[in-house]
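Colleague: sequence first, predicted model second:
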Amino acid sequence: MTSTGLWRQPDFRNLWLGQTSSMFAANMIAVMLPLLATQLLDASVFEVGVLAAAGHLPYLLISLFAGVWLDRRPKRPTVALADALRAVLLVAIPVGWWQEWLSVPLLAALAFLIGVCSVVSDIGSASLLPFLVDRDDLIEGNSKLELSASASSIGGHAIAGAAFQFLTGPVAMVVNSVLFALSALFTGLIRKKEEPAEVEEGQSIWTDMAEGIRFVIGHVTVRTLILATLIVNFFTALAEPASLTFVTKTLGIAPVWVGVIFASSGAGALLGAMLAGPISARLPLGRLLILTSAVAALASLLTPLATFMPVPVAVALLVVMYTVDAAVIVVYNINVRAYRAAITPDAYQGRMNAAARMAVLSLVPVGVLLGGGLGMLVGVPWALALASLGMFLSTVVLAASHIRRVERIPDLEPREPVADVVREEG
């Protein structure tokens, strides 16, 4: 199939359109929330960490329940409902601003509730892709979705900074509500019918959850991929409060330039999504994952370096860091997601994605809270440097595992019982 083959599939197009709208809104919110907290509500580094933790906490609390729930019922309407709820929740921000009761605790509460909806939407949409496309189209499908993520990151971050400055952040949040509503609409237009899940009478949600956990823990490949990604996410989260404070406060630049810095990650992601297919075809999968992990860690060292530089040089270094880091992480993510989906039976897609997302994000709330405290204790440069060095542990995990010898992603759907899959991988 050619690289444009999936565009001819209406269901994939609707999934793509829905996810593009959702990603655009999410990227705008990622810039607007910390700007609202730091510039309008004068939030401290620790409060920024609390705000970030609130958005990530639902991945730890409800991911497993969401995975079982999604495996038991049609995913399409559930994803559409979650996006519609996100659209409604965001309206509280401009209302709170107009009524003069907007505060950091309110932002944190809304970030938590939006995060709950994001858990359901993210797990559901990730599980829909292997249902809508063939296994050998997963790289193409993930690449197209990553292209959307990249484009929405560039546009969303840049527009968010400008909108915050010229429309004020609370008013600009209305745009994100519209985008989430569009996501719900397009997802609802997917026509392919999902077969009802086979659930034994009396089988509890805890039994299903245990089966999903047993699959993820027992499958050595899935387990190793999750551990490597967890390490990257933890140390990225550790750096987040110090990095956000450095960009939004210390540099003293206009919000529009804050948007440009964050938008550079979108440019890098766009580059990574365009190169993922050709690079994946030329390099063995295991070596590719090790290489991209190492380059991401190296690129992150530019951020602590920027703290010692004059403002123009610091901005330039941050743009380079966000660009390179995003490019290699996108190549890494496309291959990891396609690999995990290809080696997971359809009956376990929801629970595998739920367990994976919960695991890789489980330490993010801890990371941002520790990062906020670490930034106040040792200062921004040292906090950023320690986080960058920690990211190299992910490269070590991959290089020490059997994944370094993996040549390619399998193109057939596995249908064996879980125990058989575990034996083959072990």
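Modeller: Cool, the structure landed. Residues are numbered from 1 along each chain as shown.
Colleague: going by C-alpha atoms from here, please, whenever you check contacts or count neighbours.
Modeller: Will do.
Colleague: ok, and what's touching the helix or strand encompassing Leu361?
Modeller: Assigned by DSSP states H and E, Leu361 belongs to helix 349-362. For helix 349-362, contacts defined as CA atoms under 8 Å, 6 or more residues apart in numbering pick out 56-57, 59-61, 63-64, 66-68, 70-71, 123-124, 126-127, 209, 212-213, 215-216, 226-227, 229-231, 233-234, 341, 344.
Colleague: can you do 6 Å?
Modeller: Here helix 349-362 makes contact (CA atoms under 6 Å, 6 or more residues apart in numbering) with 59-60, 63-64, 67-68, 70-71, 123, 127, 212, 229-230.
Colleague: second structure for comparison follows:
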Amino acid sequence: MVAQESLWRNAAYRRYLGADVLSQFGTQVTLVALPLVALITLDATPFQLGLLTAVEMIPFLLVGLPAGVWVDRMRRRPILIVTDLVRAAALGSVPLAAVLGHLTLPHLYVVALVVGVCAVFFDVAHMSFLPSIIDKGVLAKAIGMLESLRSVAGVAGPGVGGAMVQILTAPIALAADALSYLASAFLLRGLKAAEKVRPAQERRSLRAELLEGIRYVLGHPILRRVAMVGGLNMLANGFWAVVQPLFLIDEIGVSAAVYGLIVSTYGIGGVVGALIAPKVVERFGLGRAMYGGALLAMVFPLIIPFSGPGWQLALYPLGTLTWLIAAVVFNVGQASYRQAVTPDHLRGRMNASMRFLMWSMMPIGSVLAGLLAESLPISTMLWITCLIVTAAHLPITLHLPTRDLKL
């Protein structure tokens, strides 16, 4: 564990942070490149584009809950390393197949599925591992730093990804993500941390331990509401994955490079939100920071549907920028709270249960959006997406006791 004043002097935390930034940078490149491989290189329909996102997210439904049990039974650092290496191999196969002239949509679906399965295990182990290397008292600051540097990657990644797609083609751009996962695995390999593994005699059946995690989340008055907010937001994210490229590229007609720059505003909002979140928590308290972030995250997305050609295009990044600032303040608060209040032996299952309840909604959203986009105007789809985001935060904003939460 490390005290607040020595947070940056902790070698394990620096490696943890560095590995995450590298991985996030590549992921942000993929955020632009993968749908553009389907849309531009393989001429995918709206439904096929939605299916691609669904395939990547479906592992959260299939293995999301068991992943939490397994993560709680194992050392978490090796899980992070292995999943990084597997994702590097899967994404590296896309540019190779493209160069050889054998790239197909089924290949892309398989890659998306493999990356999704690895993401489930990595994400659960990654957040559960953090309290093993820092003190509970600096969780908000540490998560704020993490979100801040992730958001820097979110600023640079999409812009670089758009430029790479423009210059090198979308499949070749995915090579950057493969390299970032290799670099992340290298940093994590050198990270030293004392991890406790529960003795085998203390373990129960997979079903019993899985249900314990779900019951803990659903039985907790705040975690239950956070899961509802996250689930509806991920439903909206499933819509975004389909609607955003169709609206900006097909409807408005922006280039791949401009598309990448617009998407990077999410990262800018994330940087600002992550930088101010610890100060907002310190100034107003954890509960009021969460409540205020959720309240503002209801309002700002409604700017986005007013965007269009010409000067109106500026409304799109304005809406995403302000929305993400508010959303990250809320997310830093809720992530700090749930890691702090959950016992160590339950943390993996708690995180997996939260991920399952939240992320399992994204494939539903992407398939539904793909089907609706076949018959509804894209502008209407954009309004639907933004209204889902607004409604998503009601479980917190309608619950006034949230304002009194403390770590």
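Modeller: Received the coordinates, thanks. Please read these numbers as outputs of a predicted model, since none were measured by experiment.
Colleague: tell me where the stretch 1-150 of structure 2 has helices.
Modeller: For the stretch 1-150 of structure 2, applying DSSP state H, counting those that start in this stretch gives helices covering 11-36, 46-57, 59-62, 64-73, 76-100, 105-129, 139-168.
Colleague: now do the helix or strand just after the last one against helix 139-168, angle only.
Modeller: Using DSSP H and E, the next helix or strand after helix 139-168 of structure 2 towards the C-terminus is helix 170-189. Taking axes from the mean of the first three to the mean of the last three CA atoms, to 10 degrees, one finds that helix 170-189 of structure 2 is oriented at 150 degrees with respect to helix 139-168.
Colleague: now for helix 170-189 of structure 2, which elements pack on it?
Modeller: On a contact count with 3 or more CA pairs under 6 Å, 6 or more residues apart in numbering; DSSP states H and E, helix 170-189 of structure 2 meets helix 11-36, helix 76-100.
Colleague: tabulate these (JSON lines), appending mean neighbour count and distance to Glu374 of structure 2.
Modeller: As requested, these are exported to JSON lines (neighbours: other CA atoms under 10 Å; distance: least, CA to CA, whole Å):
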{"stretch": "helix 11-36", "mean neighbour count": "23", "distance to Glu374 of structure 2": "17"}
{"stretch": "helix 76-100", "mean neighbour count": "19", "distance to Glu374 of structure 2": "27"}
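Colleague: out of the ones you listed, which is closest to Val272 of structure 2?
Modeller: Checking these against Val272 of structure 2 by CA to CA gives helix 11-36 as the closest, at 16.2 Å.
Colleague: how close does that closest one sit to structure 1?
Modeller: Superposing on structure 1 and averaging over aligned pairs (mean CA distance after the TM-score superposition for structure 1), helix 11-36 of structure 2 comes out at 0.7 Å.
Colleague: and that helix, how far from the chain's centre?
Modeller: Counting by CA atoms, centre = their mean, to the nearest Å, helix 11-36 of structure 2 is centred 11 Å from the centre of its parent chain.
Colleague: likewise stretch 144-152 of structure 1?
Modeller: Distance of stretch 144-152 of structure 1 from the chain centroid (CA atoms, centre = their mean) equals 12 Å.
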